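Enquirer: The sequence and its predicted three-dimensional model are supplied below.
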Amino acid sequence: MEDPAVALIQADLDCEAFQAGCREGRWRVVAFAYPRLDFKIAAIKPNGTPTECGFRADLTNYPAVAPEVKLWDLENDRQPVGAERPQGGQRTTQTFKIWGKGTVYRPWDRQTGPHSNNAATKPHLAWNASRDLTFIFEDLHGILVSNARPLAAGAAA
């Protein structure tokens, strides 16, 4: 018998908002074999160069249990080190810092939510069973392209 989470995850991956992000090049799924989801999110380096960042998510008991998401070098099957990690402003640095079990530092993450009471102090970013994968992908995409904002401001000056 297939885990019911598989159908819920597939529904999230098939929904229009998620598919729009794929069509627009904001993100893409690399592989899905429950409970693991490997994906890439479009990013902008501090020098303005477009790139992608890889991630590995554990979606065990989804959506009742928050996903656990790690920054992941999908080509070499390991966590990125040093300069391989996203660089940028404070929000980027905080999100992708090395800590605990190596997950991204966002209140919706399984490990981060309970840490320092993050989920309670940031309920607008906390995981709950009504959230979907698009919520996570949009959050990560916003952080990873935030380096474009200073570039756009400089170009307008």
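Expert: Noted; the coordinates are in hand. Numbers count the residues shown, from 1 in each chain.

Enquirer: hey, let's count contacts and neighbours off CA atoms from now on
Expert: Fine.

Enquirer: just the strands in this structure please.
Expert: 27-33, 36-44, 50-58, 68-71 (DSSP state E).

Enquirer: Let me have those strands in JSON lines, adding distance to Ala155 and mean neighbour count as columns.
Expert: What follows is those, written out as JSON lines (distance: least, CA to CA, whole Å; neighbours: other CA atoms under 10 Å):
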{"stretch": "strand 27-33", "distance to Ala155": "26", "mean neighbour count": "16"}
{"stretch": "strand 36-44", "distance to Ala155": "16", "mean neighbour count": "21"}
{"stretch": "strand 50-58", "distance to Ala155": "17", "mean neighbour count": "19"}
{"stretch": "strand 68-71", "distance to Ala155": "31", "mean neighbour count": "23"}
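
Enquirer: And here is the other one:
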Amino acid sequence: VNQVDSTGFHMIEQLASDCKDRGISLFWSMVKAPVRKVLLRCNSINILERESFFLSTEEALQSALVLLGHQTVLPRAPHHAFPSTCRALSPLSVCHPERPAPLDANLIEEHADLDVATGDVAVKMLEALVPGSPNSAGRKSPKKKSPVG
């Protein structure tokens, strides 16, 4: 998405407000700079938080895991989308901490039957990262893919 209009902003604002009312944290990843600026500039009710914007989905997921109490997941600081979110030396400097280690590809299995709109992919990724987590209770473990020969 390269731009957002007022209708899109109001829908995002309503989603964020509903999630906040239910105690659900939203993490935004790969939001382009022009869209981020509009979202935060128009944020009259302070629903969207700067700390919830990340440069990659991986970093957003890792931060979500830390929020869930898995403190050892982040070996290094995540790349927040806003430099002022990081503890940079100067407000004008760009924050580029070391990137976190990539997720282990063996933990994440592609599922053609998952609906991205319902969040199934993110849940499946979290379950793969945190075996035995509350989300994985009662669900079958993903089958490992056989090597292609």
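Expert: In hand now; what should we look at? These figures come from a predicted structure and were not determined experimentally.

Enquirer: Overlay them and tell me the TM-score.
Expert: The TM-score (TM-score structural alignment, normalised by the length of the second structure) is 0.32; 94 aligned residues with a CA RMSD of 5.3 Å.

Enquirer: still on that earlier bit, could you dump the strands of the first structure into CSV and include distance to Leu151 of the first structure?
Expert: Shown next, in CSV, are the strands of the first structure (distance: least, CA to CA, whole Å):
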stretch, distance to Leu151 of the first structure
strand 27-33, 21
strand 36-44, 10
strand 50-58, 12
strand 68-71, 25
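
Enquirer: Nearest to Asp139 of the first structure, out of these?
Expert: Asp139 of the first structure sits nearest to strand 36-44 of all these, at 10.3 Å, using CA to CA.

Enquirer: That closest one relative to strand 50-58, how many degrees between them?
Expert: Interaxial angle of strand 36-44 of the first structure relative to strand 50-58 (axes from the mean of the first three to the mean of the last three CA atoms, to 10 degrees): 160 degrees.

Enquirer: what angle separates strand 36-44 of the first structure from strand 27-33?
Expert: Here the directions of strand 36-44 of the first structure and strand 27-33 differ by 160 degrees (the same axes, to 10 degrees).

Enquirer: From the contact counts, what lies against strand 36-44 of the first structure?
Expert: Where contact means 3 or more CA pairs under 8 Å, 6 or more residues apart in numbering; DSSP states H and E, strand 36-44 of the first structure is packed against strand 27-33, strand 50-58, helix 133-144.

Enquirer: Quick check: which of the ones you listed is nearest to Thr95 of the first structure?
Expert: helix 133-144 (8.1 Å).

Enquirer: related to what we said a few turns ago, let's have the helices and strands packed on strand 36-44 of the first structure in TSV, adding distance to Ala156 of the first structure.
Expert: TSV is the format used below for those (distance: least, CA to CA, whole Å):
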stretch	distance to Ala156 of the first structure
strand 27-33	27
strand 50-58	19
helix 133-144	21
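
Enquirer: For Ala17 of the first structure, which of the strands of the first structure is the nearest?
Expert: Taking those one by one with CA to CA, strand 27-33 is closest: 11.6 Å.

Enquirer: What's the separation between Lys20 of the second structure and Gln14 of the second structure?
Expert: Going from Lys20 of the second structure to Gln14 of the second structure by CA to CA, to the nearest Å gives 10 Å.

Enquirer: Looking at the strands of the first structure, which is nearest to Arg149 of the first structure?
Expert: strand 36-44 (9.9 Å).

Enquirer: Surely Val38 of the second structure forms part of a strand?
Expert: No - the assignment for Val38 of the second structure, made by DSSP: H, G, I helix; E, B strand; the rest coil, is helix rather than a strand.

Enquirer: and it, how far is that from Leu15 of the second structure?
Expert: 16 Å.

Enquirer: Also Leu129 of the second structure?
Expert: Distance from Leu129 of the second structure to Leu15 of the second structure, by CA to CA: 26 Å.

Enquirer: Those two: who's more crowded?
Expert: Leu129 (18 against 14; other CA atoms under 10 Å).

Enquirer: Can you tell me how far that one is from Cys19 of the second structure?
Expert: Distance, Leu129 of the second structure to Cys19 of the second structure, by CA to CA: 23 Å.

Enquirer: Please consider this matter closed, and thank you.
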